[in-house]
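> Here you go, sequence then predicted model.
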Amino acid sequence: MTGESAAVLAAGVVLWRTAPAGVEIALIHRPRYDDWSLPKGKLKRGEQFADAAVRETREETGLGCDLGAVLPATRYLVDGRPKEVRYWAARAHAGDFVANTEVDAMVWLPPTAAHHRLTHDRDRPLITALLLTLA
C-alpha cells in the first residue's frame, strides 16, 4: 500500500462522568472545522491506539481518563483518504479544560443533548454504545 492510499489512523473516546442527574458526556468544539465532536486524534508513529486515545483526551480536554470498554470504530474518507478512528468509553478524572487553538470550548451534556449537539452523524451511535456499556 502506498503512503497516498494508506488509512489515516486515529483514536478517541466518549468521555463521561457521573452527575446528580445521571451520566454526562464531554463534547469539544473545534474552531478549524466549526464542529462539535468527541475527543480524538491521529496516532503518532509507533503509538498504540489506546495510548493515543488517552493522550488526545488530555491534549484536547485537559482531563485524564480511565479507558473502559472498546466502542465501535468509525471509518470515513477525509480528502479522499480512508480514516479509521477506534474509540473507547472513558471515565474522566482529574484535570481542567483550557481553551486553545485546536479546541476552543468543551461542554458536559446529558446523553440525549450530546447526541443532538454532535455535528457528524457518524459520532451519534457512539453515545448509544457508551450507554449500553454502562447499563
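Received the coordinates, thanks.
> all contacts plus neighbour counts: C-alpha atoms, from now on.
Fine.
> Please, where are all the helices along the protein?
49-61, 111-117, 124-134 (DSSP state H).
> hmm, who's touching the last one?
Outside helix 124-134, the residues within contact range by Cα atoms under 8 Å, 6 or more residues apart in numbering are 14, 69, 71, 72, 89, 111, 114, 115, 118.
> before we go on, here's another structure to hold up against the first:
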Amino acid sequence: MSTPHDTPDDSPDGGPDRTAQTADPTTVRAAGCVLWRRSPFGGELELCLVHRPKYDDWSHPKGKLKRGEDWLACALREVAEETGYAARPGPYLHAVHYVAQDRPKEVRYWAAEAGAGRFVPNDEVDRLLWLPPAAARERLTQPRDGALVDALLTALHLT
C-alpha cells in the first residue's frame, strides 16, 4: 500500500542530507515537481501532467537521482528534461513511498512554478497537458499522485 507522508528528515529543502546517501541501497530514490502556472487564457491555476508511453500513464514530472545529486536539483532537472520548461522551486510538498518492480521507491516532490519553455515530445514523454486541479486529479493514473494536487493547493494557500 502506498501512502504519501513526510519522513523525519523531510525538511523544506529535502532533508539534512540532500543527496541520495542512504543505509538502504535497495531503495530507488527519485524527485519531481508539481509544476503549475497561471493560464494564459484567464489566469486560472493549471497543473502540468506528462504522459509516459513506456508505462502509458499520466503523472507529475519526476525521475531518478543521479549519483551524488541533490534531491531538489534532480526534481528541477527532471522537469526541464520531461517538460521543456524551467521551474522556479517553491515549498517542499512531501515524499511518496511505494514498491515499483519489486523494489521500494521514494519520490520527493516540490511545488514549482513554470517559467519559460516549450514542450517537445520525446521517447520518454510524448504528451503534456496543462489542466485545472480537479481535472488533473482525475487524469492522474496513480491515485497516490492526487494527494500531491491537494498538497500544492495547500502550499499555495488555495484551500
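Received, thanks. None of the values given here were measured: they were computed from a predicted structure.
> Could you dump the helices of structure 1 into JSON lines with mean neighbour count added?
Compiled in JSON lines, the helices of structure 1 are given as follows (neighbours: other Cα atoms under 10 Å):
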{"stretch": "helix 49-61", "mean neighbour count": "22"}
{"stretch": "helix 111-117", "mean neighbour count": "16"}
{"stretch": "helix 124-134", "mean neighbour count": "16"}
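> give the contact list for the residue sitting furthest away from the middle of structure 2.
Largest separation from the mean C-alpha position in structure 2: residue 42, at 24.9 Å (Cα atoms, centre = their mean). Not one residue lies near residue 42 of structure 2 by Cα under 8 Å, 6+ apart.
> and it, how far is that from residue 118 of structure 2?
For residue 42 of structure 2, the distance to residue 118 of structure 2 (Cα to Cα, to the nearest Å) stands at 20 Å.
> Structure 1: which residue goes with residue 66 of structure 2?
Aligned by TM-score structural alignment, residue 66 of structure 2 pairs with residue 44 of structure 1.
> count of neighbours near that match?
12 (other Cα atoms under 10 Å).
> Isn't it up against residue 52?
Yes - at 7.5 Å, residue 44 of structure 1 counts as touching residue 52 under the criterion of Cα atoms under 8 Å.
> Show where stretch 56-63 of structure 1 falls in structure 2, residue numbers please.
Against structure 2, stretch 56-63 of structure 1 falls on residues 78-85 (TM-score structural alignment).
> what does that stretch rub up against?
With Cα under 8 Å, 6+ apart, stretch 78-85 of structure 2 has contacts from 31-33, 35, 50, 61-63, 86-87, 114-120, 124-125, 128.
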